[in-house]
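Novice: I would like the atomic coordinates for the input below:
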Amino acid sequence: MDIRMPSAEERAAWLKAGEDLLRTDTAFLQHLRDIDISVLRHLVHSDVADKSQMQMRELLRLNGSFHTLWEYTDDQCKRLQKLLHQGDLQSSQHVFPLSHMKSIQELYIQYFSSFTNFVVIRGFDYISKKMSNYWKENISSLKKLVSKTQKSESSVSICLFRIMHECFREQINQYTFTLALLSKDAPEIAGNEQLNETLEGMMDLKIYISQVLDEAALTRDLWKSLGQKLTDILCRPERRLREDSKNIPIALSTERFGHNRILLCDDILIHLQGSDIRCYDLTTVWTEVITKENSDMQYENIILLLKICRNLLKVITPEEQLTFHTPEPHHQVVWHWKVKQAVRQCLLRSRDFPLWGKGSKGQSPADAPACRFSTYTFKNEGKFKNAIYEGDWNQGKPHGKGTMKWEDGRNYTGDFENGLEHGFGVFLVPLLDAGYDCYKCHWNQGKKQRYGICEYSTKTVYRGYFKDDVRHGFGILESCRGESNSFRYVGNWMNDKRHGYGVLESMERGELYIGMWQDDQREGCGIVVTQSGLCYEGVFQQNKLTGKGILLSEDNSLYEGEFTEDLQVKGKGKMTFSDGTTIEGTFSNTFGNGLQVQGFMTTTSNSDLSDEAAHLQLGVRGLPVLERWPGIFDPYVEYLHSGAPDAIEEAYLGFHVENGRSLRSKILERPASLGNISYVTCSRKPEESHVKKSDFLKDLKQQQNLEQLQQYLEKSLQSSTHLLGKLLQTLVLVFQVSYSGIGANKHLLTMAQDEMKNYAEKIAQIIRDCVPQLFPQNSKDEESRMEMSMCSAVLNLMLPAFYPELSMLYMLYHDKDNGLYWQGILHLGLLSETKLLEFLDVQKHLWPLKDLQLTSKQRYSLVHDQCFISAIECVQKISTTVDPRRKLDTLFRTVDEIERTVSAVLMRDYKLPVDDLLPLLIYVVSRARIQHLGAELHYVRDMVGAGLEGGITDFLLTALESCYLHIQKQELRRGRFLDFI
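Specialist: Predicted coordinates for the structure are as follows:
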């Protein structure tokens, strides 16, 4: 880039300006030295004045600003002198103050801020009185520092006032004059744009100094006129009067002009009514002109008020709404504008430059933001009395993020809306025992609503739903694990009490209650399962079992009859023992005497009675599956009906979100600096979800057919972040509470099966409601078939999550049969391959043996661990998968492997008839040694359901079941076939 060299005329102009500025600075610096020697040193170091007084503290600040400005000017003066001496003054960058305009403005603003603070509190009157003896002795030297005009008429305080500011104003005037001459003499010199900007800055600084001096004088006169009492309350060094109702009339709508006084300062709005003072912090003040259109008052009231009091102006504060009126429209405009500007500058913590008007830039100041950050202490009666709020505001009400702190230690941090807790927030409530309750909840209009977590000082924790500030809906209340009296309740709540279906696990008593509740007590049908294996079922009233019930013991003894309140056998009943013996009569149970009975005893060897008790299922009639866990699905359906927006997902589905460990643990922090407060608006960018995910409903509706839908469901149910995956996690949670641990009881198997299938039906119904286009209205049979297919598909996808608890129930239920089966397996294992094939009547031409002429011993050695080995390995995989359909596929492949081996022996394709297949299948199953085959078979039969009726699949499953039963036969279990060896 080409740089134009200054001409001789330009260099001469810069040189002349530099010399003028050097003379100005030299004289200014000398004057500052005289002021420091004659005035400031005596003031600052005097022992007469009290250093703790407000006037002396402000004097010290003034002294600091004075010396800062002095040192800066001295440095720049020396720099300019050096440049002139070297003859190197050739551009605007070398001329002070052209290159340092911003620094000059900041230093003079700082100095005059300290100076006017001292003026406002009448500091010069104070030091002139405190040091009157010194001034009398040095009055002549003092007056030498004052300008020639009015020397004889000036008092000491006026002299000091003039000494401490006139030379500074004169210095700015000199700067302005020199720069103006330079601009006039050399308008085309290089750097002219910067010269003009500097000159405009100096003009603005002159205006600013005049304005702050006038403002300080008015404020000083105000405090003097109010009297000492009001002055002590209201006077602050940095506080300035902006407007006074004595100058521009304004009054409350209920008052007459002049009756009271309204004062607008730069940080507060003051209402004086006799000796009563009411102050309103401007950071929490909003103002607007009242018209018929924007009034929130009733239409008749505003018409009446406008007739009585014209030119209405509303001022909104956190606890009041004040309506003012002015006699003239232009008075209203002035007050409205001044209040808005005072509020804006108070929020910015910065004054405009200049104080009033557009300044040299010609820019109008912005209005005060409606949404802002501020701190306020509530005073009036109400829920927030004496509480301190720090956070976001909008039109006089907490709105956005904030923290509310009460005197008693209560603390709420979170979201507000229209003055009340609304959204997510954390509420701490201290207790007398030095502990506290912590509520991490979602709120609606000041009340806990929807999902939340409450940690109580008693070390109990509630995770669940609220309504109108109380626990309502599905929730979990549990104590600290590991303690002797620990408990866990999982179920429904109503009006802060357990109500509806729920499960209570008590570690202290070692029992699990599954059933109905009302008003925090067990009420209705219920089941009690103990750690010792006892099971009770009956009807509870007011927490006590009443009427007839059922007691099942671990040895399959069954009691049907009456009980005491503490579940002891007492009253009329019938006892059936595991050997079939029955006792019917009146039972009693007294301490030390054991169980006593008066009645009839029947001895029999009927094993059917024992089997009936062993396979008895509880809760099937008294606890219908449709009444269980409605509180889990209802919020989910409600959320989907709302459109499933991410912003409210946590409020509706907090359980699912919390399982993903993403419940918000902190509130959006507010920056310490408020410098950008003018940019705050009501609109907020929504917080990003803890998981990046696409729209659930949109994705679901994009599925084109049932096959795509099934693939989509498979992925979503396996995802811990997907809505369906989160729902599944909650269902797994309640299933584990009900049917694991103490609840792992064989008498609850049917309840667990029904519950699993009901889960699948509910989820399938949700899917059908979301994508009805994939389920067109067909005939009832076709529609029913599609619904069954959908439920079956969902069930298969869900089973892996529930399999550990469900398989345990199956194993317990079929434990006796499995024991018989395993005895048969062990005895069949004693036979060699050839003996077992021969014992099972497998035709010899189907044996996979190459040479039938070998001896039995040689044949055993050759074929052991090799006969039908592929089929054996295949059927063993039936225990390695959870999906019942894959278990059936394993059965199909096992039969294929058997037929493939037989075909290899016969050297031709061969389909085994039933009479040949069953013995070979028994052989394969016996060598596979599947430990819990009975549980696996019943699991497949129950979970696949009606789809198995008829067909090859049903036939093969029936064949495998026949093998299982055959191995349980008495002759196999007792080894009676050993004579066959």
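
Novice: going forward, measure contacts between C-alpha atoms and count neighbours the same way
Specialist: Noted.

Novice: ok now do the residue lying closest to residue 628 once chain neighbours are set aside, which residues does it touch?
Specialist: Leaving out its chain neighbours, the residue that sits closest to residue 628 by CA to CA, 6 or more residues apart in numbering is residue 501, at 5.7 Å. Applying CA atoms under 8 Å, 6 or more residues apart in numbering, we find residue 501 in contact with 491-492, 514-517, 627-629.

Novice: To compare against the first, here's the next sequence to fold:
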Amino acid sequence: MTTLIRPLKKSSFYMSLDVFPYKSTLSNLLMAFTDLSKKVGSASLELTQILRTGGEITQAYIFTNYQDFSDEFKKYSQSFSDMLAVGGFEYCGKNGSSCLEKAEMTLADLLEEGKGDKGNSSLLFRRIMQFPLKQLKEYSRLANKLSLAYENTSNEFNLLNKISLCWDGLKYSSTMDHSIADNTRAFWEGCSPKIADTLKIPNRRLLKESKASPLALQNAGRFSVHLFLLFNDLFVHVQYASHQVYQLETVWVETPLSDTDQSQNLVVITTPEDTLNLCASTPAEKVEWLMSLNSSINKVLSSQKSVARRGSTERLTPPVVRQAGHKFTKHGIYKDSTYNGYWMNGKIHGKGELVWADGRKYVGKFKNGFLHGPGVMTIPKGEGQEEIQDANWKDGRLHGPTIITYANGDMYEGYFKEGQRSGHGIYRQGRHMADTASIYIGEWDKDTKHGYGVMDDILRGEKYMGMWQDDCRHGNGIVVTLDGMYFEGNFIQNKMSGFGLMLTDDNSCFEGEFSGITQLQGKGTLILPNGDHIEGMFNGSWNEGLKISGTFWKTKTSPSVEKSSHAHGIKSSVYGSLAVPPDNKWGDIFYHCNATLGYSGEGKPDLTKAWESVAVSVSAGRNPKSSNRSRLRGSLLEELEVIPPHSTGKLTLERYTQISNYLKKAFETPFHPLGKLMEDVVNVFRATYIGIGAHPRLLHHAIEEIRSCVAKMYKTVRLLFPDLPPDGGPLQVFSESSKHNTEPFPKSTEEVAKFFQRQVSEISSPEEEEDCEVVSAAGLLHPLLLPKIYPALFDLYALYNDKEDEKCWERIQRLTRQGDMALMAYLGIDQKFWLLGENDPLKKLSSLREQCYAEAVDTLQQLSTALAQQRKLKVLKKNFIEIQRHISADIRFSNMIFGLFQAVQNKLGEDFVWCMDDLFPIFQYIVVRAKIHHLGAEIHLVDDLMESHLEYGELGIMFTTLKACYFQIQTEKMPS
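Specialist: All right, here's what the predicted structure looks like:
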């Protein structure tokens, strides 16, 4: 057979086909013909050799690997059908008749049955190429005859029968394919040239047409003409000179449920951009069209590897959800765009990629034809720049948490509602040192800054913390500047107006009327740093000059300035009253978290819905990536899927421990609603009080903000754990095995003292006291929140206490130059606490003293590294039983007290009774030797965060002693 192909490829016949539009189809046919001839020839030689040597016939390659031969014949049959469908044989017959006539003489013996067709070059070429396929019947007959030589139950018999059936099936399928291809060729020859030029390709077959099987458009005009064509990959609607093409992978076929006369023969075809209501002439015709359409769609979908198939691909109806590509031409929103992804009933649904003609690209989720769910939109802006929207979408618009990176470098991270910025968000404008570099974090409404927010203007060097309206500063607010200025008052359209407060870096204070920052205009009072003040009318700028008409008042010799814990040196009675109340800040952050947990703020929370929301959020955070960090996160999320006891009606120590452990994990992962809440709270606190916001006069506002956030976070936690105290405690909880009942702390001082005495008298052993704990909002949340905001918070304390700490530090450095015995003598420590060595008490300090005091010093030095004070007090529980049930975590020097107490107690005997006259000098010695640079800031922080129920009893005395040591170091006369 190969003797025919070589001359064909080298002859002028093949060269003359350069203009043949389907020359590649002819090349594929000739190549497949050559490969098949070689394979068949090789198999024939092997079979002949086996017959001559008397070997086992079934061991021949043609039988042991019959599937390879079947695939080769299928490949060749497909090439032959493609050539037949496009009329390739007729074209070749016209352009190569002389060459084919020579082939006829060469292959006369093979073409006995076609001798009557001499002179018809196209038929001659077709018969030559069809010759190998006509041998399939002989192959089947040969295998069937060979099987008769074996017993019916033998493996050889079964193998040869299987081979015979395979060749019969291949013969039948190839015959059907050739018939369909011939009908397709006839259709291309009779249809309009426009349709043929547009749709005619070698592997396309016509399966059904409405001329032969009537199918009409419902409610079509009387004189309109419609033709419907079903190909193996297309459904075509022809009307007059135009036609509409529908890819079968994006065609859904259904029938109406109604059994009326008008709808019983109706077939509804849904496509991405059109819906066709078609009527068959009879129910039988309707069934034929339905079967043909569904079968063709199934075959197209089954050829896609990306489509998951269950069971047989020859299903009755195609899947409703499928993956396919489509280019929109008429769609109002997606016109001229290209989509590749999942569909459902003719609409984009599921994950996919959409690319517009103008370069926009979206990759993400869709629902019912709209962008819906998480996705990323990339929008080109020219000159290689682009805008990226990593967001959540709803009905085609931005809705929910969103991150947008603009082409000019700006960035927005926050919430959207119906396509507009709404809710909490952060907008970073301009790159570093740009002309408009600024950062806004706060609330938005309808794409404008609206509500409470903080604006950090980097270039101007000022920060605004207050209310906004329509992108303008409007309402109560605070402004702080890099040069130490502090303003507090009311803003109208970006301008500070009316009564306000100004504090300068030199502690000057002005209370009065403003017409802008530093612009004093109207009645007011100016208090100078030395206490003198001027009352009257002011007009002008503080930085450029003032006109004053008023009265000057000289301060008294010993001015008594009312001071609060956060307002030392601030000579203003309105400080803090003109700012936004802490409970009015960051409300949208907590609203979003509560909404995620199914609570809108009204009515009774739904506990079941809240935990279902947690399960959805945690499951969405699972990531299959195999990195160590991902595996660690996956392990944490698996632990969060185990729900602890949350609504038993009674809070015990064991259940509280389970709740506390769960919250530690929940607040650490942003995929948990509580973790996202913690992340947002930490971000807003850092953005407010870092940089320009690290202003000492903002410390009061920072502490009030922490207390407010803790109270709000606690309310959110109770949506999941309603067994926690409803008012935030403090509440004393006991172990399930304890005889005590859970009870709240008393409020008044007298009740607290009686409560302590009663609890101490009821405790019979240290083991019993370990079966209880004090539960409070601060005790639960401070260890989780404070370590995350500690750097920003402590910077405020360090700046606020800077002068006192520097004075204390200078004195500590001078005192530490003294030797141990000299320092103890100076501080007035009784010699029985010197722990002198027994052999040489005057010259050598004992190792016992070095060990005891060194451990105490090391423990006190942990003030600078311990971020959650509550854990320190657990050591005291074993030694101070009278306050066992009231220990929290707001004092960080307890280990020092315990270590020193235990060491000296062992030295002096168990019956030794401590008194403050003995303890105070020792505290001073430990504080000096610890050399803590910002001791005042540490004490101030502990004092602010200590819960009120811890201020009574021995812990309160010890903390007061430490503060007294700090004051004594600053004021005591230094040794010469």
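
Novice: re earlier: in the second structure, what sits opposite the residue nearest to residue 628 of the first structure in the alignment?
Specialist: Using TM-score structural alignment, the partner of residue 501 of the first structure in the second structure is residue 452.

Novice: aligned partner of residue 489 of the first structure in the second structure?
Specialist: That one, residue 489 of the first structure, aligns with residue 440 by TM-score structural alignment.

Novice: same deal with residue 385 of the first structure?
Specialist: Match for residue 385 of the first structure (TM-score structural alignment): residue 335.

Novice: shouldn't that match be in contact with residue 329?
Specialist: Yes: between residue 335 of the second structure and residue 329 there is a contact at 5.2 Å, judged by CA atoms under 8 Å.

Novice: Would you mind finding the match for residue 403 of the second structure in the first structure?
Specialist: By TM-score structural alignment, residue 403 of the second structure lines up with residue 453.

Novice: out of everything not next to it in sequence, what's closest to that match?
Specialist: Closest to residue 453 of the first structure by CA to CA, 6+ apart is residue 463, at 4.5 Å.

Novice: and the residue nearest to residue 628 of the first structure, that's in a strand?
Specialist: Yes: according to DSSP: H, G, I helix; E, B strand; the rest coil, residue 501 of the first structure belongs to a strand.

Novice: ok, which stretches of the stretch 701-850 of the second structure are strands?
Specialist: 731-734, 743-744, 772-775 (DSSP state E, counting those that start in this stretch).

Novice: Mean neighbour count for those strands - can I get that in CSV?
Specialist: Formatted as CSV, the strands of the stretch 701-850 of the second structure follow (neighbours: other CA atoms under 10 Å):
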stretch, mean neighbour count
strand 731-734, 23
strand 743-744, 14
strand 772-775, 22
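
Novice: Out of those strands, which is closest to residue 18 of the second structure?
Specialist: strand 772-775 (90.2 Å; CA to CA).

Novice: other SSEs contacting that closest one?
Specialist: Where contact means 3 or more CA pairs under 8 Å, 6 or more residues apart in numbering; DSSP states H and E, strand 772-775 of the second structure is packed against strand 731-734.

Novice: rewinding a little: please convert the contacts of residue 501 of the first structure to a markdown table, extending it with neighbour count, distance to residue 156 of the first structure and secondary structure.
Specialist: Compiled in a markdown table, these are given as follows (neighbours: other CA atoms under 10 Å; distance: CA to CA, whole Å; DSSP: H, G, I helix; E, B strand; the rest coil):
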| residue | neighbour count | distance to residue 156 of the first structure | secondary structure |
| --- | --- | --- | --- |
| 491 | 28 | 84 | strand |
| 492 | 29 | 83 | strand |
| 514 | 27 | 93 | strand |
| 515 | 26 | 93 | strand |
| 516 | 26 | 91 | strand |
| 517 | 26 | 88 | strand |
| 627 | 11 | 93 | helix |
| 628 | 18 | 91 | coil |
| 629 | 21 | 88 | coil |
